[in-house]
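model the structure of this input:
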Amino acid sequence: MIPIETIQMWVHLIGNSGFPIAITIYLFMRFEKKIENLEAIILKLLDKREN
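The predicted structure is shown next:
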């Protein structure tokens, strides 16, 4: 279940900033974890290559 504070934050953000900005922030938050995972994999590959 999504906390009510999160829903209120999204409603406030959409009301003040507009839908496109809210979608952009949402996508950045989703991609952040994937980018961190990709970074970890690249660092592991570089470490293996150096050894």
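
can we go C-alpha only for contacts and neighbour counts from here?
Noted.

the spatially most central residue of the chain in helix, strand or coil?
In the chain, the centroid-proximal residue (Cα atoms, centre = their mean) is residue 29; its distance is 1.6 Å. Assigned with DSSP: H, G, I helix; E, B strand; the rest coil, residue 29 falls in the helix class.

now the second one, please; I'll put the structures next to each other:
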Amino acid sequence: MARHKDISIVMIVAVAGVLAYAVFGVFILNREAQGALFSETPQMLTTNL
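Have a look, this model is predicted:
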């Protein structure tokens, strides 16, 4: 019973780690994409002002 519980905890931690890694990877990709966008946005903002 205890061994099965330990395995389930390890599985939960592993799944959480994979999800966190995936979210982190998407976040990094989004920041790189936004960096390309934000290099142009200041010009758009200044023209609007």
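
how close does the residue nearest to the centre of structure 1 get to residue 45 of structure 1?
Look at residue 29 of structure 1 and residue 45 of structure 1: by Cα to Cα, to the nearest Å, they are 25 Å apart.

alignment lookup: residue 49 of structure 1 to structure 2.
Aligned by TM-score structural alignment, residue 49 of structure 1 pairs with residue 41 of structure 2.

matching the residue nearest to the centre of structure 1 against structure 2, which residue comes up?
With TM-score structural alignment as the criterion, residue 29 of structure 1 matches residue 21.

how near is that match to residue 5 of structure 2?
Taking Cα to Cα, one finds residue 21 of structure 2 at 24 Å from residue 5 of structure 2.

how about the helices in structure 2?
2-38, 41-48 (DSSP state H).

and these, which is most packed in?
When the helices of structure 2 are scored by mean count of other Cα atoms under 10 Å, the highest mean neighbour count falls to helix 2-38 (a mean of 12).

and the angle for that helix with helix 41-48?
50 degrees (axes from the mean of the first three to the mean of the last three Cα atoms, to 10 degrees).

alright, I will stop here.
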